[in-house]
Each structure stands twice: as C-alpha cells, then as structure tokens.
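K.L.:
below is the sequence, then the predicted model.
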Amino acid sequence: MAVIFHLDLDSFFVAVERILNPELIGKAVIVGGNPTGRGVVAACSYEARKYGLQSGMPIRQAYQLCPKGMYVHGHYEEYERYSDLVRQILSAHTPHLEQASIDEFYMDFSLPALTLFGLLNKSLEIKSQLQNELDLPCSIGIAPNKLLAKICSDFNKPNGMTIVVEGKEREFLETMPIKFMPGIGPVLQKDLTDKGIKFIGDICRMPVEFFTGRYGKVGLDLWKKAHGEGSTLIFGHPEQKSISKETTFQKDILSIEALEEVLLALVGRVSHKLRDDCLTASTITLKLRYSDFVTLSRSKTIAPTQDDFIIYNIARGLLRTAFKRRIGVRLIGIKLEKFNKPYFQDYLFEPESSKREKLFDAIGRIRLKHGYDAINIGASKNTPGAKGKISQEASS
C-alpha cells in the first residue's frame, strides 16, 4: 500500500518574516511591498486573511481592506535558505522526497510499512522537529496518493494533520466543496456550481461522459480526481530550467542610467544563485515592460558562464537595444537559461577570469555566513562613463 505525506509550510513567507522580526508575531502581516504602490500580495498571515486578504491580490486592494496591517517587502533569499534547511531535515527521514515548491514537499513512507500509529508518530516527529529547530509550523496530509495527501494537508490548516487510509478515499471526498479540488479555479468552479455540482461527491454521481463531453481531457482528469485517483510517483530534484529575477518600480523610470543600476543588482542576484547551484548559463534574456504594459524581451546566447562581469555587460547591451521608446519603464527583469556544469582548467599563468572566480567564491562564502546583503559588487566610480558597468570592486 502506498503511503504519501504532503507537507505544507503554513504561511511560509510570513513565518520567516516573524523569525527575522518577532514583533510581527500575532499581527496581520502582508508580504508584498509598499501598500500604496504597485505589485501584489505574495503572502499574508492568517490574521490578515480575516479581513479578506489572499495571495495574488493587488497590494492596494489589500491596504484598503486592512490598512493597519504590517506590510513588508520580503526577504526572498531567506525564504530559499529556510526552504533548503527544511529539505535537509526531511531528507533525513526518507530518501523518497520531492520538493513541489518552495514551501511544499511530498514524501513516500510506503516502505518499510508503518502502522497507523507509526504514521501518526512520524508526522508528529517531523512537525515537532521543524518547529523546534527552525520555528516553522506546517500542516501534513497522509493518504494513498499525492492528490489526496495534498487535499488532506489543506483540510486542517494551520498546523494540522489529516490522514485518509486506503479504502476511505470516496468517503473523505464525498461532502467536500469542489473548491478544495486541485485544478478547479474560479471560472470552472462557477460553471460547475451553475450546473448544481457543489461537492466532490456530486461529480462522482455523474457519468464520466458528461465531463469528457463538456471539458475534454480536463473533465476526465476532474472525474478521476473526484474518485480519489492520483499519482504515487515521487520525483527527486526537478531539472532547473531557468533562474530569473525582476522588479516592478513604484514610479516609472525614464533614465537608462537608473535602469542599468537596477539591472546590475538583479544580475548580482541571479549570478549568485547560479554559482550556488554550481551551474553556468548560456542564454541571457532581458525583460522590459513599459508604463503602457508593452513588454519586450531580448536574448543572447554566449559561451557558458557564471561570471557577473560577462552576464551584466551582455544584459546591459540588450537593455540598450530594447530601450528605444520615450516613455517610462514599469518593470525590468533578467533570466538565465541553458545550464551546464562549470568546467575548470589549469593554467600556467592565471587568467583574469580565474581571478574573478576566486573573488566570487570569497564573496559567496561571506554571503553564506552573513547573508546576501553583507557584501555587494558595485560599479566603478573611477572609470569615466562607467556608471552601470560592473567592476571587480567589492563593497561591504
């Protein structure tokens, strides 16, 4: 019998922010930036949700609903760091681990077979360890497949635990509202509700032909899910396709020098991530969105690199190619793709690129110990016209 755990870190971004700033504990916390600016809610605490807030909501709308909330910009490097720490803890419990997102994990505890009491104890052990060692609450769902395990973890949040044993799948899903079914968004939910389908059990009582005729493959998938069918396959590290970083400005930017300064910071972030993952990238893509929402992207493929110097100067050239309109820029972003493992070669005389590798390695060790912002790579102030041109100067 397959036994799948789904672990969901409760309000993960908010939980990390509260670790960094305990004064946020017990308050309505919204991660997403300036409440009077642009952008959306990345995450919000359960206290904030009482006011009708939810992830993905425009930040200005959130502020109208909850003006006394605590609005924070977020520390995404810290979220990644804590996510990695969670993964390390979970991997000690089972080698069969799949990270579905930054705050969701699947685990396979099918073998060796555990009793129901043993499964509950394992769940409590994991929850206690994450709480005691990292101060992170989580909810766990246990079921015969990944679909049901995910539904179970959502069923009793926050800090909950739900288990469905084999043979009880239909009974568990029978009276559950269709909104709890993964894959049913607002549009499909309204269409089903208009047809009198309000609960998952209602789907099971209807012939599969109705759903395939109305919704095609999506309908067949929906019908199977309603019957409790789901995958038990646990995948390890998914192959990373790209690394990207972008920022939306509070006010539109007209100066290319200002854009280059922001681009420099973005390149630093993605290049740091690239080296952390021990990868090189061949394709560099610049993204530019104007104030009228016209979005451009420019790409260039080069020899594999993980060097900020090379990546920035390519990105800077792409920016100068794309920035041709005389209106403000709302968003700028950078994306790295086509990854390879770095190739190291011995030289009789140390080339300039090797010196930079040592520099970046030293910077990486400092950031690992003290955080990303402990040291920054800046533009040279001594070179004429060098604003926005990356140099080998490091400032802390």
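P.N.:
Nice, thanks for sending it over. Note that this is a predicted model, so its numbers are computed, not measured.
K.L.:
every contact and neighbour count from this point should use C-alpha atoms.
P.N.:
Noted.
K.L.:
what about Leu274, which SS state?
P.N.:
Three-state secondary structure (criterion: DSSP: H, G, I helix; E, B strand; the rest coil) places Leu274 in helix.
K.L.:
correct me, but it touches Thr280?
P.N.:
Yes: assessed by CA atoms under 8 Å, Leu274 is found in contact with Thr280 at 6.5 Å.
K.L.:
contact partners for Ser139?
P.N.:
Listed by CA atoms under 8 Å, 6 or more residues apart in numbering, the contact partners of Ser139 are 7-10, 127, 153-154, 156-161.
K.L.:
put this next to the first one:
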Amino acid sequence: MDPEQVHRKIIHLDMDAFYASVDQRDFPEYRGKAIAVGGSPDGRGVVATASYEARKFGVKSAMSSRKALQLCPHIIFTYPRFDVYRQVSYQIREIFLRYTDLIEPLSLDEAFLDVTIDKQGIGSAIDIAKAIKEAIQEELNLTVSAGVSVNKFVAKIASDMDKPNGLTFIGPSKIVKFMESLPVDKFFGVGKVTAKKMHELGLFTGLDLKKQREEDLVRWFGKTGHFFYRIVRGIDDRPVVPNRSSKSVGIEDTFGEDVEAFEELNTILQRLCKQLWTRIGKKEISGRTLTIKIKYADFVQLTRSITLENSFDSEDKIYATAHSLLSKVELLNKVRLLGVSISNFVEEADFPKEGIQLTLFEHRP
C-alpha cells in the first residue's frame, strides 16, 4: 500500500446479542440466564437472538426452538419486542450522529461509520470508537463491539474478532499480512458454498487466494473473483452510504386461513412467482437475489435468499429457485403469509452476496 496515501477512517459497530441484551437489561430476572428471543418452550418457532449464556451451549440465531431446547434444556424463551428494539436502535443512531453524518445502517444493531472527518474534531477513529462504546454503555446499559480500519471489509471482520464488548484496530501497515493469514471462511461475503469450493481448490487462507491469477479467480467464482483479487490485497474502495435503502420488487399473500401442507404452499408460491415475473417485466429490471418470506401463525417471520452470478431471466428460473428454497424450510408451524421478491438489481450489484441465508426479521401481531 502507498505510504503517502490518505486513508479513510472506517468504524464498524455491531451490538452484542442485541435483542437478548435489551431483554436482559429490561428484565432483571433474565440477567445471567440463557435466554432466546423468539421461539417457544413447546419447540415451535425459531430463535431470533440468543444471549451469550445460551450461545455457550451452541444455541444460535435462526435455530429451531426444538434444537435450542436439546442443546440447552434450561433456556428461557422471550417474545420479541421489536418496537422496543427499534427505539433503542434510534437511540444508538443518535449517539453515532454526535460524531458523523456518514452512517450506513446494515440492520437495527449494526452500522458502518466514516469518521475520516468527524464533527468533534477528535481525529482518531480509535478514540471515537471508544467514546461511542462508553456512551452506549453509560446511557443505554448495553455493549457494542467495534472494528476500526481504513475500509469497510476489514472493519467488518475486525468488529467480530473480540466479542462481546471488544474493540479491534487493524491499521494500514497490518492489513496485507492480516488478509494473508485470514481463513477464507472468515471473509465477509463468503458463505458455506463458496468456502467449500475454495477448499476443494486448495484455497484455505488469504495468501492462497493472493497467489492466484485474477483471471483464474474470475473463472472459478465469476465476477466475485475480481473482488477477491482486490480485497486480499487490502483494496476496498466502497464508500459508506448514508440512508442506504434495500431496493426490491416483490409480491406476497396473507392467507384467510393458515396453511400447513407444503403442497398447498408450493401451489401458492408458483402463482406468486408468475405475478412477480409480470411485475419485474413491466418495470424492465432484473436482479440477482431471490428471497422468499414466510410468516408463521405465531407471527415469527423468516426469509431465505439466494444470489446468482447472473440475473433471474425467466419465470421458470424464479419458480425453480423459490421452490428449492421453500423445500429447505423446516415448517415449524402453520403459515399465514408467503412472499417472494427480487433484489440486488444488476446495475447496483457492487458487493458479493452468495449462498443461502436465513434471517429472522421483525414482526408484530
């Protein structure tokens, strides 16, 4: 890296077990206990967030309640309070705004901040991160982990290195060595499918990737190969984008009566995919990410997504992919809503998103 280069100052902040930590803060009887936000003692539903006491037993987000109970029989299930979590998220954002307006929220509990020029003239990204951590602790009685570096990719990885309540700085002079030693599984944006393919190719660390020619990486991983070639060299020019919106086109159906049979859900899904294809055709757009949304009778909501190297260019392709995702869902309860959407439009695809992701989103009865 050019020693004369003026580096950006990027902070990635990730709240620690956010939903569970808020519940433990608000209800003293939960403190120090293994709790899971979402799910239920009867084994139905899925876990949104687990406290660190529960994580010691292997309980994870998006795990079925049944599995969580097997791993941690004394776990306590709490009903999600998304209005409260959203309000706390606003309070956290207000703390961020004391230092910069360049805030890119990724979810209720994490965000990128660009503090290259900060409002208070502090100058040090590390000192700003410390000040934010102290403010969140003192004012909200919560903890957050921070990663500080010169680009988003490294800052994101750094924030996960010393959880909970950690602060990790990876400076310009250490990035190349850090990236070379980093296991490919830890690369932000590399999921199980790509990691498996990399291992099959004998690629286990950043250094292994760095030894490859760019054209070979592109041949193996498509356009994402360009990204791998750059990032393993510490090159990530993506800016922090304030008020970033998630653009998508979708269609969904809330049923008059809850649906339990997979066959019936699949028939509804086929109809939704047909309507979606018509809708994106009218808008003359194409996207690479397809997402199905399921809301259970108990109002727990989850999504499964998959991103392709090329866009979804036919109704058949949309339905076949959506059907594959639906077939992988463990139907833990009757379903009251089903939806399907297309996002990551071709012209805006600037970062690798891959594999199948399970995410629990906010829901209210």
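P.N.:
Here it is on my side, so go on. What you see is a predicted model; the values in this text were computed from it and never measured.
K.L.:
and which of the contacts of Ser139 of the first structure is nearest to Pro182 of the first structure?
P.N.:
Proximity of the contacts of Ser139 of the first structure to Pro182 of the first structure was ranked by CA to CA; the top entry is Asp154 with 10.4 Å.
K.L.:
alignment lookup: that closest one to the second structure.
P.N.:
In the second structure, the residue matched to Asp154 of the first structure (TM-score structural alignment) is Asp160.
K.L.:
so how many other residues sit close to that match?
P.N.:
Here the count is done by other CA atoms under 10 Å, and Asp160 of the second structure has 21 residues near it.
K.L.:
can you check Thr115 of the first structure too?
P.N.:
9.
K.L.:
same question for Gln131 of the first structure.
P.N.:
That count, for Gln131 of the first structure with other CA under 10 Å as the rule, works out to 13.
K.L.:
residue contacts, it?
P.N.:
By CA under 8 Å, 6+ apart, the residues touching Gln131 of the first structure are Pro137.
K.L.:
for it, give its distance to Cys138 of the first structure.
P.N.:
Using CA to CA, to the nearest Å, we find Gln131 of the first structure at a distance of 8 Å from Cys138 of the first structure.
K.L.:
ok, Lys198 of the first structure next?
P.N.:
29 Å.
K.L.:
one more: Ile302 of the first structure?
P.N.:
Separation of Ile302 of the first structure from Cys138 of the first structure (CA to CA) stands at 43 Å.
K.L.:
counterpart of Lys190 of the first structure over in the second structure?
P.N.:
Using TM-score structural alignment, Lys190 of the first structure pairs with Lys196 in the second structure.
K.L.:
are we agreed that its match is in a helix?
P.N.:
Yes: secondary structure assignment (three-state DSSP) places Lys196 of the second structure inside a helix.
K.L.:
that one: neighbour count?
P.N.:
Residue crowding around Lys196 of the second structure was assessed by other CA under 10 Å; the count is 16.
K.L.:
try Val187 of the first structure
P.N.:
Neighbours of Val187 of the first structure under the rule other CA under 10 Å: 9.
K.L.:
mind listing what's buried along the strand or helix carrying it?
P.N.:
Counting by DSSP states H and E, the secondary-structure element that holds Val187 of the first structure is helix 186-194. For helix 186-194 of the first structure, burial by neighbour count (16 or more other CA atoms under 10 Å) applies to Gln189, Leu192.
K.L.:
and the contacts of it?
P.N.:
Residues contacting helix 186-194 of the first structure (CA under 8 Å, 6+ apart): Ile178, Lys179, Lys198.
K.L.:
distance from it to the second structure after superposition?
P.N.:
Averaged over the aligned pairs, helix 186-194 of the first structure sits 1.9 Å from the second structure after superposition, using mean CA distance after the TM-score superposition for the first structure.
K.L.:
the residue nearest to Lys334 of the second structure when sequence neighbours are not counted and Arg336 of the second structure, how far apart?
P.N.:
Closest residue in space to Lys334 of the second structure, ignoring its immediate chain neighbours: Glu260 at 4.6 Å, by CA to CA, 6 or more residues apart in numbering. Relative to Arg336 of the second structure, Glu260 of the second structure is positioned 9 Å away (CA to CA).
K.L.:
please apply the same query to Tyr90 of the second structure.
P.N.:
Tyr90 of the second structure sits 30 Å away from Arg336 of the second structure, taking CA to CA as the criterion.
K.L.:
then Gly121 of the second structure?
P.N.:
To Arg336 of the second structure, Gly121 of the second structure is 52 Å away according to CA to CA.
K.L.:
what do you get for Arg233 of the second structure?
P.N.:
47 Å.
K.L.:
now swap in Phe82 of the second structure and tell me
P.N.:
Here the distance between Phe82 of the second structure and Arg336 of the second structure works out to 19 Å (CA to CA).
K.L.:
tell me, what residue is most central in the first structure?
P.N.:
Ile102 (4.8 Å; CA atoms, centre = their mean).
K.L.:
aligned to that one, what sits in the second structure?
P.N.:
Pairing criterion TM-score structural alignment: the partner of Ile102 of the first structure within the second structure is identified as Leu108.
K.L.:
what number of residues are in the vicinity of the nearest residue to that match once chain neighbours are set aside?
P.N.:
Distance criterion CA to CA, 6+ apart; nearest residue to Leu108 of the second structure, sequence neighbours excluded, is Ser89 at 5.6 Å. By the measure other CA under 10 Å, the count of residues near Ser89 of the second structure is 18.
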